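> please work out how this folds:
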Amino acid sequence: MTASGEPITVSPVAGRRDLETFIRLPYRLLQDEPCWPPPLLFDVRNRLDRSKNPFFEHGEAEYFLARRGGEVVGRIAAIRNHLHEEVHKEKLGFFGWFDLINDEDVACSLLDTARQWAADRGLEALRGPVSFSLNDECGCLVDGFEHPATIMTPWNPPWYGALIEGAGFTKSKDLYSFALPVMEFGVERIGRIVERIKKREGARLRQFDPKQFSQEVARIEAIYNEAWTANWGFVPMTPAEFRHMAKELKPVLVPELAHFVEIEGRPVGFSLVLPDVNVILRKLKGRLFPFGIFRLLFGLKRVKRIRLMAMGVIREHHMKGLDSVLYLAAFEGARDLGKTFSELGWVLEDNAVMINTIERIGGHRYRTHRLYDAPTVRHGNSKGAH
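Predicted coordinates for the structure are as follows:
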């Protein structure tokens, strides 16, 4: 879609009113989309609050609004992650919190503004969308629009990708999500294999112990940051970030769906499956109070959808079949709780080992999110004015 003749202005968020406009924009633009789950407003406010989100201990961001004729038509966050620069030794910035009307000029104006912000700080390229890092919601949905977004995954209309590409961005990496009906997982067949693996490796499986919540979270943090070190784009989560995420997820944590695998009493792997709380969020329309809290608390047990959102085995125990031990535990727990649908992911498009494993247990790719890159110096004239 092309723009009207009125000029577009892009300006930083200034003050509480602008911030609230920034927060609420997707609720206006996407309110009629059945696959988009409106996040809780107070949760979004906390994530954007520089004093509350531990990302800002090593990162910075500027929020921008695009206006045409006095109407807000888009938003974007320009992001700098100093920890990413330190780990990967590259001058890379990020963009996220990207929502807008279907308009090429608006997209170019927003993305050019983020590019300039990054260039002013000596960064040479921009990647996104991420909100705020790969450890958060990330990627632009490019396939599987007909499927509802699951917990901690984004959803956007089909034309977002074309607008980003039209602004000069190219594909960086695809992130795959896989669907697997719980009852189609071959528990009995894989169970025999898993028993042999456990015996061979001297492995023991156990559930997450909620009575030792802080200690268990620390164990997951250690495994996660070690297991994922070699992954493309990965930046370790800081202890503060891990504690913050754990606190947010604690209300929806189900011990029967979170597991450790241990060898000689040492945790060497974990899996974390969460009920898809988005099923409930779509009914709350962003508001937890006054009655949404009851829907959330009493509705969780009835949610039939789950997402296996994280799994890791430390590198010295890779390729020993321990991932199969964790898959079996996750699906046995899901089956016993009456869950019917599972999503596994995301998985990097070139992680052949993980993709093959998921496909062997019956999963099929059903959604794809894409990350885009562009140099911060735009070659050619911008279509938008700002």
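
> going forward, measure contacts and count neighbours with C-alpha atoms only.
Will do.

> the helices in the stretch 51-200 of the chain, which residues?
82-88, 104-119, 160-166, 187-201 (DSSP state H, counting those that start in this stretch).

> one more sequence to fold, the one below, so I can look at both together:
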Amino acid sequence: MEMPDIRTVLSPRSSEAGDFIEFPKKLYRDCRFYVPWFDRGMQRLFARKSPFFRHSDGEFFVAYHGTTPVGRIALFENRNFNSYTGNRDARFYFFDTENDQHTADALFNLAANWARSRGLTRLIGPQGFSSMAGGGILIQGFDQPPAMTMMGYNYPYYQELLESAGFCKYKDFVSAFLDPRTYQTPEKISRVASIAMKRGGFDLPRIRSRRQMRSMALEIGRLYNESWMDHEEFAPLTEEELLELTNDLTLVIDPKLLQVIRKDGDLAGFVLTFPDLTNALIKAKGKLNPCTLWRILREKRSTRRVIINGLGIHPRYRNNGGTAILYYALEKSVQDLDREVVGADLTQVAETTGLMLADLETLGARIYKRHRVYNLSL
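I've put the predicted structure just below:
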């Protein structure tokens, strides 16, 4: 089969930009689990309006056979991350293609040359702009819906395409299912949390309004920078990136689901729990208009599933009861809603976090999805 022609997305209004957005929708048109990004969000990336592009760089590409799109890929040089970690990585993201090794090889060859031209020594992905963005391709759990766009869905053949192109496993990230109807914090953890709260000056203040939630959004973002600094995928987000991230999160989170831990008035930890809007996002097909917005708001008010994607405790409090309080807050986040929650999806847990995985087992969570990040030495 002939090798595809690969073209760069040069502007948000170019035909290539439209094909980059529409290709995966056509590829997954018969798949009930695929959730596309909103078109406006993608166009914003093409226009380099994300604060990521203040310090880093990236390009978007579409593969064609004649005039027909057959694949796509985005490539990023996260200079903040490389500078912080000492790595020389190029990241790929938004990788989608038909089940054709020639197309996949052509996209990855372009990616390798793009990285080498910048003096980068490793190609890794799928990985987004930061550790908060879900990474990896799905390799287990194809009969399960995704967690909105946080941890995406792909066809099973993606794994073979990557491995046949020479990529090796870097790390797996798992998702675990928790049934809030039967979940109860183990007695030992509850006891430690109770003692820590009484003796250590910890508190779980109730978040009652969206205004109150917005007022502490940036504070939570800053704590994220402090609480995740010992993770391999971490690099501090800039103030502008934190502001964008927290603005996005406050659009979808329900104040009743947000749990924060304070220590003598200072923010010490958080649990970010989101109403699962996956079904509404699938029906939206990437379009944001009055009809799809109404569906999303209706789903937000009625969904009985939640997604937990963001737990953090300041390092100084991990060994004096803070972690136990975090798990107690996790229980409250799924039991304080004004309706019965029948499923909680805990996402993006690295397989290398042995203590966290042991804690999930203790909490009665069941691993049911797995995403894999791959890397290729250049």
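
> I'd like the helices of the stretch 51-200 of structure 1 as CSV, with mean neighbour count and distance to Trp97 of structure 1 appended.
Formatted as CSV, the helices of the stretch 51-200 of structure 1 follow (neighbours: other CA atoms under 10 Å; distance: least, CA to CA, whole Å):
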stretch, mean neighbour count, distance to Trp97 of structure 1
helix 82-88, 15, 19
helix 104-119, 24, 11
helix 160-166, 19, 12
helix 187-201, 14, 40
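
> now for the ones you listed, which one comes closest to Val217 of structure 1?
Shortest distance between Val217 of structure 1 and the helices of the stretch 51-200 of structure 1, using CA to CA, is found for helix 82-88: 21.4 Å.

> which stretches in the stretch 51-200 of structure 1 count as strands?
Counting by DSSP state E, counting those that start in this stretch, the stretch 51-200 of structure 1 has strands at residues 59-68, 71-81, 92-100, 125-128, 130-131, 137-138, 140-143, 170-181.

> so what touches the fifth one?
When contacts are defined by CA atoms under 8 Å, 6 or more residues apart in numbering, strand 130-131 of structure 1 is touched by residues Phe94, Phe95, Gly96, Trp97, Asp136, Glu137, Cys138, Gly139.

> go on, the third one?
Contacting residues not belonging to strand 92-100 of structure 1 are listed as 25-26, 29, 73-81, 84-85, 106-107, 111, 114, 118, 123-132 [CA under 8 Å, 6+ apart].

> equivalent range in structure 2 for that strand?
Here strand 92-100 of structure 1 aligns to structure 2 at residues 89-97, judged by TM-score structural alignment.

> and what of the fourth one?
The counterpart of strand 125-128 of structure 1 in structure 2, counting by TM-score structural alignment, spans residues 122-125.

> same check on the second one?
On structure 2, the counterpart of strand 71-81 of structure 1 by TM-score structural alignment is residues 68-78.

> what comes into contact with the matching stretch?
When contacts are defined by CA under 8 Å, 6+ apart, stretch 68-78 of structure 2 is touched by residues 19-20, 23, 55-64, 89-98, 103-104, 107, 111, 129.

> list buried residues within those.
Buried members of the contacts of stretch 68-78 of structure 2, scored by 16 or more other CA atoms under 10 Å, are 19-20, 23, 58-64, 89-98, 103-104, 107, 111, 129.

> returning to what we had before: dump the strands of the stretch 51-200 of structure 1 into JSON lines; add distance to Thr9 of structure 1 as well.
As requested, the strands of the stretch 51-200 of structure 1 are arranged in JSON lines below (distance: least, CA to CA, whole Å):
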{"stretch": "strand 59-68", "distance to Thr9 of structure 1": "5"}
{"stretch": "strand 71-81", "distance to Thr9 of structure 1": "10"}
{"stretch": "strand 92-100", "distance to Thr9 of structure 1": "13"}
{"stretch": "strand 125-128", "distance to Thr9 of structure 1": "21"}
{"stretch": "strand 130-131", "distance to Thr9 of structure 1": "23"}
{"stretch": "strand 137-138", "distance to Thr9 of structure 1": "26"}
{"stretch": "strand 140-143", "distance to Thr9 of structure 1": "24"}
{"stretch": "strand 170-181", "distance to Thr9 of structure 1": "25"}
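
> between the ones you listed, which gets nearest to His259 of structure 1?
Nearest of the strands of the stretch 51-200 of structure 1 (CA to CA): strand 170-181, 19.2 Å.

> and that closest one, what does it pack onto?
strand 341-348, strand 364-375 (3 or more CA pairs under 8 Å, 6 or more residues apart in numbering; DSSP states H and E).

> average offset of the longest one relative to structure 2?
Going back to what we said before, that points to strand 364-375 of structure 1. On superposition with structure 2, the mean distance recorded for strand 364-375 of structure 1 (mean CA distance after the TM-score superposition for structure 1) is 0.9 Å.

> show me what that strand packs onto, helices and strands only.
Applying 3+ CA pairs under 8 Å, 6+ apart, one finds that strand 364-375 of structure 1 contacts strand 125-128, strand 140-143, strand 170-181.

> so of the ones you listed, which one's packed in deepest?
strand 125-128 (a mean of 24; mean count of other CA atoms under 10 Å).

> now find how far off-centre that strand is within its chain.
16 Å (CA atoms, centre = their mean, to the nearest Å).

> with stretch 16-29 of structure 2 instead?
Centre-to-centre, stretch 16-29 of structure 2 and its host chain are 21 Å apart (CA atoms, centre = their mean).
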